[in-house]
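Q: let me see the structure of the following:
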Amino acid sequence: MIMKFNWGTGIVIAFIAFISFIMYFVINMNMSDKYDTSLVREDYYEAELELQNDIDKENNSKTLESNLSWKRTDKGLEISFPESLDTDKITGKVFLYRPSNKQVDFETAISLSNQNLLIPDKRLLDGRWNIRVDWQYNGKSYLYKKEITY
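A: You can find the predicted model right below:
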């Protein structure tokens, strides 16, 4: 028995081919490690609970004569602390993370020379970075957050 090929058969075959095509990509995207859909932070809920603490630290930063600043130099990213502060009493950490790729995120302790902290150019890829400087001076905590394009 030979089946006739008409408009109805063609439409059904086209629908089946289209649905198969879409299902292939849906399954491929969900199973592939190349398309990682993980959270930006693993400790999302714990970070949410510390929100008021961060707000207090940011308010402390607003009371300074001048806040932190940053600039791109030929050596890397240079973070400048207020000149009125004694660099020996500044402690804390700098955390840089990329919303697009958590594998390149990193954290470093604050180690100043002449009011400046240099993050080498080799550690930073071009693109958007979120910078977070959580630091203390004379027992008071401060926080600086900024989205930068490097």
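Q: CA only for contacts and neighbour counts going forward, please
A: Will do.
Q: leaving out sequence neighbours, find the closest residue to the residue nearest to the spatial centre of the chain.
A: In the chain, the C-alpha nearest the mean C-alpha coordinate belongs to Arg98, at 2.9 Å (CA atoms, centre = their mean). Nearest residue to Arg98 in three dimensions, chain neighbours excluded: Trp129, at 4.8 Å (CA to CA, 6 or more residues apart in numbering).
Q: count of neighbours near the one you found?
A: Neighbourhood size, Trp129 [other CA atoms under 10 Å]: 20.
Q: count of neighbours near Leu39?
A: Residue neighbour count, defined by other CA under 10 Å, stands at 10 for Leu39.
Q: here is a second sequence; please produce its structure as well for comparison:
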Amino acid sequence: MKINWGTGIVLAFIGFIGFILFFVVRMSTDNRANHDLVTEDYYRQELAYQKEIDAQNNATKDINKLQVRKSPDGLEIIFPEKVNPREIEGTVSLYRPSNKQLDFDLPISLSNNHLLIPDNRLLDGRWDIKIHWNYNGTDYLHKENIIY
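A: So this is what the prediction gives:
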């Protein structure tokens, strides 16, 4: 049977479309390709982004700067010495980009200016840390990427 050039072009198009559809179906059903969103409510978070920028600007002032450092016991968050630790409210959010199940939030409850996250809660690797805190009606936000 002889194939003319019009039939050859149609067969080439059908082959190419089949090739593309094979990879589309394979990538959408493959368990190794994780397509999770970073956050489930990203539209709501986008609307509150200006408040987040203002809180970050408040946190970069020298009087209100906090430190995050590794210690032998875990991850230590040191709040400024000039603030009363009992009046600080907020949360510490640790986000693991490689595994959503390892993410967790901790409420800030201080008796002194140090907050310790125990070593057994943190696996080795990259963590994104967000510290939202409020002191005397002013919001503060500290973001940092750490390799633990």
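Q: tell me the SS of the counterpart of the residue nearest to Arg98 of structure 1 in structure 2?
A: Aligned counterpart of Trp129 of structure 1 in structure 2: Trp127 (TM-score structural alignment). Here Trp127 of structure 2 is strand, with the state taken from DSSP: H, G, I helix; E, B strand; the rest coil.
Q: Trp127 of structure 2 and Gln56 of structure 2, how far apart?
A: Per CA to CA, to the nearest Å, Trp127 of structure 2 is found 19 Å from Gln56 of structure 2.
Q: also Asp119 of structure 2?
A: Taken as CA to CA, the span from Asp119 of structure 2 to Gln56 of structure 2 is 27 Å.
Q: can you give me the helices for structure 1?
A: With helices called from DSSP state H, structure 1 shows them at 7-31, 44-49, 51-62.
Q: and those helices, which is most packed in?
A: Each of those was scored by mean neighbour count; the highest is helix 51-62, a mean of 14, by mean count of other CA atoms under 10 Å.
Q: show me what that one is packed up against.
A: With contacts taken as 3 or more CA pairs under 8 Å, 6 or more residues apart in numbering; DSSP states H and E, helix 51-62 of structure 1 sits against strand 140-149.
Q: whereabouts in structure 2 does the strand it packs on align?
A: Mapped onto structure 2 using TM-score structural alignment, strand 140-149 of structure 1 covers residues 138-147.
Q: mind listing what's buried in that stretch?
A: By neighbour count on 16 or more other CA atoms under 10 Å, the buried set for stretch 138-147 of structure 2 is 139-142.
Q: redo those as a markdown table? Include distance to Glu89 of structure 2.
A: Listed next are the buried residues of stretch 138-147 of structure 2 as a markdown table, based on distance: CA to CA, whole Å:
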| residue | distance to Glu89 of structure 2 |
| --- | --- |
| Asp139 | 10 |
| Tyr140 | 10 |
| Leu141 | 12 |
| His142 | 14 |
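Q: contact partners of stretch 117-130 of structure 2?
A: Stretch 117-130 of structure 2 is contacted by residues 72-76, 92-97, 141-148 when judged by CA atoms under 8 Å, 6 or more residues apart in numbering.
Q: over to that stretch now: how far is its first residue from its last?
A: For stretch 117-130 of structure 2, the first and last residues are 13 Å from each other (CA to CA).
Q: re earlier: from the buried residues of stretch 138-147 of structure 2, which single one is nearest Arg26 of structure 2?
A: Of all the buried residues of stretch 138-147 of structure 2, His142 has the smallest distance to Arg26 of structure 2: 40.3 Å, by CA to CA.
Q: identify the residue spatially nearest to that closest one, adjacent ones excluded.
A: Using CA to CA, 6+ apart, the closest residue to His142 of structure 2 is Ile131 (5.0 Å).
Q: compute the distance between that neighbour and Glu52 of structure 2, please.
A: For Ile131 of structure 2, the distance to Glu52 of structure 2 - CA to CA - is 11 Å.
Q: what residues are shared contacts of the two?
A: Residues touching both Ile131 of structure 2 and Glu52 (CA under 8 Å, 6+ apart) are Leu141.
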